Each structure stands twice: as C-alpha cells, then as structure tokens.
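Undergrad: Okay, predicted coordinates and the sequence, questions at the end:
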Amino acid sequence: MKTTFKEIAHKSPEWTNAVKLREKILREPLGSIFTDQELEEEKYHFQIAGFIDDMIIATAVLVPEADVMKMQRVVVTETLRGMNIGSEMMVFCEKFAIDRKSKLIYCHARDSAVNFYIKNGYEGMGDYFDEDGIPHLKMKKNSS
C-alpha cells in the first residue's frame, strides 16, 4: 500500500471527502461539525490529501500567514495509524511550505498528538492552552 500526497481543490469532490474524514475524526467526538463559515474560509488555504489508490486516507490544511504556514486539521484514518502515513504527510506538508517560501510551519497540537509532532521534529512553544475544550500546545518546526 503506497500513499501518495497532493494538493486538492477547495469544493472539489476530493475536498468534500477530506472534510468528511476530518469531521468524523476531529469534530464528531466533540459533538460538533464544521460550520459553513469555517469551510468557506478554506478557499484561502492549501488542502493536502493522502491517497491509497483513489481513497482519501489522510488530510491536512495549510494556512498561509505571511512567511509562515499554520498546519491544521491533520488526520489519518484510524485503521491506518501507526503505519508512518502521518509522518509521510508531515514531510509532504513541510516541503510544500518551503516551496512557498515559508520560514516556519506551526500547529496547535492536541495534547494527544504532541508526542507525534515531537517525533517529527517539532518543538513546543509556550504553555498548554484550551481550544475547543481540549488542551493544545503550539508547536513549530523551522524550515531548513
């Protein structure tokens, strides 16, 4: 099973499937869904998806902010976790950001994902904070 990563277009069928995957993993456990406004704002962001054959199995959103990129809404299908797909997606997203002249990539990592980001070379910035009722830590990785 080889995973391929690529940018997908906002409002495309692939994007719709990516949103469903993110919503299932990130929002449904919290009893919420993405708002129309949140999804409309994504037209200004880069949509990244990982595929096995034609099925989306991983996704992330990159938000350009001057010379840095915020990575958010990062998910891998539950049944495929632990197979290095998330780390492969990090490499793709980091190269994508560097290719667009970003000097830094950062995220707000859920407490449960902090060790994943550390394993991938990210470092914490500051203290934990509450976002959506979940402890998060701002984490960064400098472009090199």
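TA: Sure thing, it's come through.
Undergrad: drop to CA atoms for contacts and neighbour counts, all remaining ones
TA: Will do.
Undergrad: pull the longest helix from this protein.
TA: As far as residue count goes, and with DSSP state H defining each element, the longest helix of the chain is helix 85-99.
Undergrad: Going by neighbour count, which residues of that one are buried?
TA: 85-86, 88-90, 92-94, 96-98 (16 or more other CA atoms under 10 Å).
Undergrad: Other residues contacting whichever helix or strand comes after that helix?
TA: Reading on from helix 85-99 to the C-terminus, the next helix or strand found by DSSP states H and E is strand 104-110. In this structure, residues lying in contact with strand 104-110 by CA atoms under 8 Å, 6 or more residues apart in numbering are 67-72, 94, 97, 117, 134-143.
Undergrad: got another, please set it beside the one above:
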Amino acid sequence: MGEMVTADRTGVFVADTDGERDDAFTVRQSVFVDEQGVDQDLEYDEYDEPGADATHFVAYAEGEPIGAARLRSASDVDLPPGSSDRSVGKVERVAVAADRRGNGWGRRLMDAVETHAREVRFDLLTLHAQTHVRGFYERFGYEAHGEEFEEAGIPHVAMNKTLDGGG
C-alpha cells in the first residue's frame, strides 16, 4: 500500500512511491511546461520511466508538492579534462513552484540532492543550468564551463561541482 502524504508533511524527500513521483512530475509540469513553455515531449524522458536508474526528489509544504529534482549517473555527459575516472552524477529537472520561490526551497532541494549524491558515492556533479539561474548554482559551488547553449529553447550553461566527503 502506498504511503499517503499527510497534510502537515513538510520537507524534501526521495520520491519512493508512485504518488511521490507523480507529485514531482506535477511540479515539473507546472514549472517547465506550463510556465516556461517547454514541450512536454522534451520534459519527460527515459529517466522518468518506472524502474529507470534515476532518483527523484519531491519537496512538500504542508502536504502540497512545491518542488522537484532528479539525480542520475552521468556517464553520457561531456566532462571537463581529467574527470573521466570519476563517479559523476547529473542533477536535472530542479524546479520550485512559482509562488514558493525565494523561500529557501531551492537550497533545500539541492542540499537533499547533494547529500544523496554523496551517499551513492558520486564525487562530481554536473548540471545544465538555465542561464538566468546560474548565480543560484554558483552559490552552491558549481562552476560554469564551456559556451552558452540552447536546450528546449532556453539558454543554458554547463556547470560542475566536486563533492567532498562531508555534508
């Protein structure tokens, strides 16, 4: 039997149940498809399928889903020189509902993602940041590399962060 999300549940959680994953997808739909105009076929991919090798995160405020993120192995991404022998994770689909931005939810999501990444022994994280939120990721120690590029019709920049063993 699936876990019910209680009305007072607040925080960031690994989306272990179908309901929690659906809640994460609801936030992504609202932010990326409805708000930013990303084509639904581009927003959802093979890493969203049940059983895919990806970890989904969902943020709740008083039981309402208000944030989402995804972490997966990044064997398929371009890495900076000297990184080929590292265990690399890719942070994707980080989203916070429009009416909840500026209240620390993005930080809480990234803290949860990075904690999990350390637990599964990733030592480098990579992501494609929309250029207008580049500064958000820089505050967490991510460094941009390469030229700006377009993804889903939106300007992005590739960023990396080396994880230490601590929290």
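TA: Everything's here; your move. All figures in this text were calculated on a predicted structure; none of them were measured in a lab.
Undergrad: what about the longest helix of the first structure, how far off from the second structure?
TA: Compared with the second structure after fitting, helix 85-99 of the first structure deviates on average by 0.9 Å (mean CA distance after the TM-score superposition for the first structure).
Undergrad: ok, residues contacting that helix?
TA: In this structure, residues lying in contact with helix 85-99 of the first structure by CA under 8 Å, 6+ apart are 3, 5, 48, 50, 58, 62, 68-69, 75-76, 105, 120, 143.
Undergrad: And those residues, which of them are buried?
TA: Neighbour-count burial (16+ other CA under 10 Å) is assigned, among the contacts of helix 85-99 of the first structure, to 3, 5, 48, 50, 58, 62, 68-69, 75-76, 105.
Undergrad: Compute the distance from the centre of stretch 140-148 of the second structure to the centre of its chain.
TA: For stretch 140-148 of the second structure, the separation from the chain centroid amounts to 16 Å (computed by CA atoms, centre = their mean, to the nearest Å).
Undergrad: In terms of helix, strand or coil, where does the residue opposite Glu150 of the second structure in the first structure once aligned fall?
TA: Alignment note: Glu150 of the second structure maps to Asp130 in the first structure; criterion TM-score structural alignment. Here Asp130 of the first structure is recorded as strand under DSSP: H, G, I helix; E, B strand; the rest coil.
Undergrad: Just give the number of residues close to the closest residue to Asp130 of the first structure other than its chain neighbours.
TA: Excluding the flanking residues, the one nearest Asp130 of the first structure by CA to CA, 6 or more residues apart in numbering is His136, at 6.0 Å. The burial metric for His136 of the first structure, expressed as a neighbour count using other CA atoms under 10 Å, is 20.
Undergrad: If anything else comes up later, I'll come back, but that's it for now.
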